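**Q** sequence plus predicted model, see below.
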Amino acid sequence: MTSAAARPQTYEDDVRLAHVLADSVERVTMTRFRAEDLVVDTKPDLTPVSDADRDAEELIRGQLKRARPRDAVEGEEFGITGHGSRRWVIDPIDGTKNYVRGLPVWATLIALIDGDQPVMGLVSAPALNRRWWASAGAGAWTGRSLMRASRLQVSKVSHIQDASLSYASIGGWTEIGRRDAFLGLTEDCWRTRAYGDFWSYMLVAEGCADIAAEPELALYDMAALAPIVTEAGGRFTGLDGRPGPFSGNAVATNGLLHDEVLGRLG
């Protein structure tokens, strides 16, 4: 008989909670999506923020305070609160520029980092009627609920010339001095499309794309994405090759292409 101490840590309850949080926040974000009275401000970094961003994060924080009072919370709009080895990382609306323009490609990102490991991630894109999630050792899934889900698996493409690459923009690569390297990679791939933001990484997890990369990202942009890509069989690192969402940038692949992509971009 396996002792309790020897049992692997599971995060099933946290996954269920993440779904509850996503259900609640969708009612806020969808109500405000394309609303004529949506209030949009500019943050100090010149990126937009709407009243829906703030309301969505406050709602998630309020529910986490009741359900996980001992856990810390880190969000895009209100920073870090609390202490503890477990930290929830939230991006209330990833793709705010799309959101404020009425484009449906945006999502709420909810992640859990336990110690220094991202162990659970959920991406909810209600305007696309899509949701993706994963937890450590339990695989990656997509569907509208836990009861209606299909398992994700990355592609088996093993050559750059056969690969599909998704990205957000060219400008960031220029800013970090790697524009030529990135453009060279895009020219050698079979196909490139700028799906952008969370969607690029979910397409890698689904096996629809083979490579996704962005040069400048925050932890809240990536924390929910990394477990989904890795549990689907892929790799998620920074340009420096460090696993996980901690490098300030991201490279996600099906795993087979990862070392070559890092060699060319990093």
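**A** Done, it's in. Numbering: from 1, shown residues only.
**Q** for the rest of this, base every contact and every neighbour count on C-alpha atoms.
**A** Will do.
**Q** what are the ranges of the helices in the stretch 1-150 of the chain?
**A** Ranges of helices in the stretch 1-150 of the chain, per DSSP state H, counting those that start in this stretch, are 12-32, 51-67, 96-101.
**Q** tabulate those (JSON lines), appending distance to residue 82.
**A** Converted to JSON lines, the helices of the stretch 1-150 of the chain look like this (distance: least, Cα to Cα, whole Å):
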{"stretch": "helix 12-32", "distance to residue 82": "18"}
{"stretch": "helix 51-67", "distance to residue 82": "10"}
{"stretch": "helix 96-101", "distance to residue 82": "26"}
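**Q** what's the closest of those helices to residue 225?
**A** Closest approach to residue 225 among the helices of the stretch 1-150 of the chain is made by helix 12-32 (13.8 Å; Cα to Cα).
**Q** buried stuff in that closest one?
**A** The neighbour-count check on helix 12-32 (16 or more other Cα atoms under 10 Å) flags 14, 15, 17, 18, 19, 21, 22, 25, 26, 29, 32 as buried.
**Q** what do you get for stretch 46-61?
**A** Within stretch 46-61, the residues scored as buried using 16+ other Cα under 10 Å are 48-50, 52-61.
**Q** what's the answer for stretch 73-86, then?
**A** Within stretch 73-86, the residues scored as buried using 16+ other Cα under 10 Å are 73, 74, 75, 76, 77, 86.
**Q** how about stretch 113-122?
**A** For stretch 113-122, the neighbour count (16+ other Cα under 10 Å) marks 113, 117, 118, 119, 120, 121, 122 as buried.
**Q** the residue nearest to residue 168 when sequence neighbours are not counted: neighbour count?
**A** Of all residues not flanking residue 168 in the chain, residue 196 sits nearest, at 3.9 Å (Cα to Cα, 6 or more residues apart in numbering). Per other Cα atoms under 10 Å, the neighbour tally for residue 196 reads 18.
**Q** which residues sit in contact with residue 25?
**A** Applying Cα atoms under 8 Å, 6 or more residues apart in numbering, we find residue 25 in contact with 56, 59, 60.
**Q** show me the contacts for residue 128.
**A** Neighbour list for residue 128: 104, 105 [criterion: Cα under 8 Å, 6+ apart].
**Q** err, residue 57, not the other one
**A** The contact partners of residue 57, taken as Cα under 8 Å, 6+ apart, are 75, 77, 78, 90, 91, 92.
**Q** which non-adjacent residue is nearest residue 139?
**A** Nearest non-adjacent residue to residue 139, counting by Cα to Cα, 6+ apart: residue 231, 4.8 Å away.
**Q** got another, please set it beside the one above:
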Amino acid sequence: MTLSSSFLAEALAVAHRAADAAALGIHARYSSHDFSVDAKADATPVTEADREAELAIKDVLRARFPDHAFLGEEHGREGESDFLWLIDPIDGTKAFVRGYPMFSTQIALMHQGDLVLGVSAAGEYGERAWAVRGGGAFIGTNASDGQRMRVSDAIDFGPMAAVSTGNLKSMATDPDRWQALGSLVQRVGRIRGYGDFLHYHLLARGSIDLVIESDLNILDIAALAVIVREAGGIFTPLKGGTIDLDIRDALAGTPALHAEALALFNP
């Protein structure tokens, strides 16, 4: 089934409204630091703001799409449908807890296993990025002032290339990939760890050229993958192939640099 442009436009508008609804509670909690912190089973933190924001997002989405399914970071899977909304209410809870604005709300739509829509709302940082399949990628301070984004034209890992890394714990246990990362670091002009939403936003607007990350899940990157792809980039797992619900690492970049890095990490 091919989704119409009108459906995607409407779904995007609803996703923006859902992100706005979440932002109200997140901002109130963040600005007042009024929340307690619990540890989840994987030892990562969760707050009332995470749980409340996910419910606020679902309320907006469900009001328009009552038959769709949901997969949320805090409340798990609900329903079965060809349409699955992927929700991370606060991606970067550790940053939220520690009081710096490097966190975002991630909302994506998957249709029959394909990612078709993404909204990455980083209100406290002051920007929001979004995209739908076939419609390009945009960034602005809110949904009404978007500017189109495009990845850079970088074609090699020379002195002008900029690479950002995220979590690398699992990669550090793989000697071959760790060595491959080391060889890449020696070749590029700039290596940084912007992390979470930020390095994908920077990639999509051409400010950096490649992102490498392990130890993640689909909710961390679903919306960002749509945004990077619609900006002209390539986004896959480190081994290449398609993105699915079981993804655990990511390689995203300009077409030329992604291809070269993919070969480097998978000799």
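**A** The structure has been received and is ready for your questions. Source: prediction; values computed, not measured.
**Q** care to give me the TM-score?
**A** TM-score for the superposed chains, counting by TM-score structural alignment, normalised by the length of structure 1: 0.93, backed by 261 aligned residues with a Cα RMSD of 1.6 Å.
**Q** which residue is nearest the centroid of structure 1?
**A** residue 225 (3.0 Å; Cα atoms, centre = their mean).
**Q** can I assume that one is in contact with residue 121?
**A** Yes - Residue 225 of structure 1 is in contact with residue 121 according to Cα atoms under 8 Å; the separation is 6.3 Å.
**Q** hang on, the earlier thing: dump the contacts of residue 25 of structure 1 to CSV, plus distance to residue 172 of structure 1.
**A** Output for these, formatted as CSV (distance: Cα to Cα, whole Å):
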residue, distance to residue 172 of structure 1
56, 28
59, 32
60, 30
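**Q** tell me which of those residues persist in structure 2.
**A** Contacts conserved in structure 2 for the contacts of residue 25 of structure 1, counting by both residues aligned by TM-score structural alignment, their matches' Cα atoms under 8 Å: 56, 59, 60.
**Q** does residue 263 of structure 1 count as helix, strand or coil?
**A** Following DSSP: H, G, I helix; E, B strand; the rest coil, the label given to residue 263 of structure 1 is helix.
**Q** and it, how many residues sit next to it?
**A** As a burial measure, residue 263 of structure 1 scores 12 neighbours (other Cα under 10 Å).
**Q** got it, and residue 68 of structure 1?
**A** Using other Cα under 10 Å, residue 68 of structure 1 is surrounded by 17 other residues.
**Q** please tell me how far the residue mapped onto residue 59 of structure 1 from structure 2 sits from residue 76 of structure 2.
**A** Using TM-score structural alignment, the partner of residue 59 of structure 1 in structure 2 is residue 56. Going from residue 56 of structure 2 to residue 76 of structure 2 by Cα to Cα, to the nearest Å gives 15 Å.
**Q** next one: residue 89 of structure 2
**A** 12 Å.
**Q** ok, residue 225 of structure 2 next?
**A** Distance, residue 225 of structure 2 to residue 76 of structure 2, using Cα to Cα: 21 Å.
**Q** ok, residue 190 of structure 2 next?
**A** Distance from residue 190 of structure 2 to residue 76 of structure 2, counting by Cα to Cα: 38 Å.
**Q** cool, and residue 104 of structure 2?
**A** The value you get for residue 104 of structure 2 to residue 76 of structure 2, if Cα to Cα is used, is 19 Å.
**Q** ok, residue 129 of structure 2 next?
**A** Shown here: residue 129 of structure 2 relative to residue 76 of structure 2, a distance of 25 Å by Cα to Cα.
**Q** next: residue 131 of structure 2.
**A** From residue 131 of structure 2 to residue 76 of structure 2 the distance is 24 Å (Cα to Cα).
**Q** residue 63 of structure 2 now?
**A** For residue 63 of structure 2, the distance to residue 76 of structure 2 - Cα to Cα - is 19 Å.
**Q** ok, now residue 37 of structure 2?
**A** Going from residue 37 of structure 2 to residue 76 of structure 2 by Cα to Cα gives 19 Å.
**Q** what does residue 48 of structure 2 give?
**A** 16 Å.
**Q** do the same with residue 13 of structure 2
**A** Following Cα to Cα, the distance that separates residue 13 of structure 2 from residue 76 of structure 2 is 24 Å.
**Q** likewise residue 184 of structure 2?
**A** Separation of residue 184 of structure 2 from residue 76 of structure 2 (Cα to Cα): 37 Å.
**Q** stretch 110-130 of structure 2 aligns to what range in structure 1?
**A** So stretch 110-130 of structure 2 sits over residues 113-133 in structure 1, by TM-score structural alignment.
**Q** what is the end-to-end distance of that stretch?
**A** Stretch 113-133 of structure 1 has an end-to-end distance of 14 Å (criterion: Cα to Cα).
**Q** pick out whichever of the buried residues of stretch 46-61 of structure 1 sits closest to residue 257 of structure 1.
**A** Distance to residue 257 of structure 1 across those (Cα to Cα) is lowest for residue 48, with 34.5 Å.
**Q** just checking, that closest one touches residue 97?
**A** Yes - using Cα under 8 Å, residue 48 of structure 1 is in contact with residue 97, at 6.7 Å.
**Q** residue 172 of structure 1: which element?
**A** Per DSSP states H and E, residue 172 of structure 1 falls inside helix 171-175.
**Q** correct me if wrong: the residue nearest to residue 139 of structure 1 contacts residue 134.
**A** Yes - Residue 231 of structure 1 sits in contact with residue 134 when judged by Cα under 8 Å, with a separation of 6.5 Å.
**Q** who has more neighbours, these two?
**A** Neighbours were counted for residue 231 of structure 1 and for residue 134 using other Cα under 10 Å; residue 134 has more, 30 against 25.
**Q** please, where are all the helices along the stretch 151-267 of structure 2?
**A** 169-172, 175-187, 196-204, 218-230, 255-265.
**Q** which other helices and strands contact the last one?
**A** Think helix 255-265 of structure 2. Where contact means 3 or more Cα pairs under 8 Å, 6 or more residues apart in numbering; DSSP states H and E, helix 255-265 of structure 2 is packed against helix 175-187, strand 249-253.
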